[in-house]
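**Q** Would you be able to build a 3D model of this:
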Amino acid sequence: MSTHVKKPGWFTVHVLNRLVARLTRRGLSIRGSRVLAVRGRRSGQWRTTPVNPLTVDGERYLVAPRGHVQWTHNVRAAGGGELHLGKDVEVFTATEVADDDKPPLLRAYLQRWRAEVGAFFDGVGPDSSDEELRRVSPDHPVFRITVGN
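**A** Got it, this is the predicted structure:
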């Protein structure tokens, strides 16, 4: 497993993420945003971060554009978490997607959110070949989420 991580800049951490999370907590979704809540794998404390769930062929996914970050480790350890939009809470279980199965999911994610996350994909975009998407797959965890289990 790669340890590739693209850390967000100060503006993203201190302004954008906080703004999106605040609006999402109040029930206003920005392009599908949700607040992910997952228990920390060491502390057991709830940790939150804004995410953009992806729906492909009726299945829902969480994609980690910045790589193997804290929330991906926590979801992997906990086996799931919660997605919040205002007062609505969806409890989900998570199954990690194999690298070879990621190209169509990464393509769909980049088609939807390239403007926000394209810089984290090393020049790979929605029009890239499956081979190029497969090359960056190990750097971007993807989880299929199932609500209600």
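**Q** For the rest of this, base every contact and every neighbour count on C-alpha atoms.
**A** OK.
**Q** Which parts of this protein are strands?
**A** Secondary structure of the chain, counting by DSSP state E: strands at 34-39, 46-51, 54-56, 59-63, 80-85, 88-96, 142-147.
**Q** I'd like the structure of this one too, to check against the first:
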Amino acid sequence: MAEEKIKPPWWLKPMNKVFMAVLKLGVPIGGDNGPVVLTVTGRSTGKPRPVPVTPMTVDGARYVVGGFPGADWVRNARANPEATYTQNRRSRPVRLVEMSVEQARPLLRQFPTLVPTGVSFIRNAGLVTEGSPDEFEALAGRCAVFRIDPAG
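**A** A predicted model of the protein is given here:
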């Protein structure tokens, strides 16, 4: 069975580039709970592939949700979980650990509360209609959830 892949909106790549430029300038957005740049290695090119993401903290651990099933950065992270986490011009190596469906369910349930800016994004992708915790929990197995661990 082929992996589900949802085509992102046309404006996502240009918006991501603008967003990353703003973050590189060191403009604080959202404080410690705001967006960061996660750089993963391209699975076929081997080149660094930066993507803006908004992590959430649950019980002291940081997590990130792949907003689209089959997103390139998710596929890259699965192929090579070593990544770079950049926030406020500070970068550090991390390891992305994908959560099982069972582990992802309670984390996805908290997503609408912890990352409210992500709700409209996922709603616009057609993955949820209202953005309720139940709808997000039901995305387990469709949208990847990674724990962000220190590298090493």
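**Q** hmm, back to that, distance to residue 4 of the first structure added to the strands of the first structure, as TSV?
**A** Shown next, in TSV, are these (distance: least, CA to CA, whole Å):
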stretch	distance to residue 4 of the first structure
strand 34-39	21
strand 46-51	19
strand 54-56	21
strand 59-63	14
strand 80-85	22
strand 88-96	17
strand 142-147	14
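**Q** quick one, which of those is packed in tightest?
**A** strand 34-39 (a mean of 24; mean count of other CA atoms under 10 Å).
**Q** okay, and it goes to which residues in the second structure?
**A** The alignment of strand 34-39 of the first structure onto the second structure (TM-score structural alignment) covers residues 36-41.
**Q** still on that earlier bit, quick one, which of the strands of the first structure is nearest to residue 2 of the first structure?
**A** With CA to CA as the criterion, residue 2 of the first structure lies closest to strand 142-147 of these, at 13.3 Å.
**Q** between the closest one and strand 80-85, what angle do the directions make?
**A** Put simply, strand 142-147 of the first structure runs at 70 degrees to strand 80-85, going by axes from the mean of the first three to the mean of the last three CA atoms, to 10 degrees.
**Q** on that earlier part again, what's the average distance for the match of strand 34-39 of the first structure when superposed on the first structure?
**A** Superposing on the first structure and averaging over aligned pairs (mean CA distance after the TM-score superposition for the first structure), stretch 36-41 of the second structure comes out at 1.1 Å.
**Q** residues in contact with residue 113 of the second structure?
**A** The contact partners of residue 113 of the second structure, taken as CA atoms under 8 Å, 6 or more residues apart in numbering, number zero.
**Q** measure it to residue 29 of the second structure for me?
**A** Distance, residue 113 of the second structure to residue 29 of the second structure, using CA to CA, to the nearest Å: 18 Å.
**Q** ok, now residue 138 of the second structure?
**A** Distance from residue 138 of the second structure to residue 29 of the second structure, counting by CA to CA: 29 Å.
**Q** Between the two, which is the more surrounded one?
**A** residue 138 (18 against 15; other CA atoms under 10 Å).
**Q** Thank you, goodbye.
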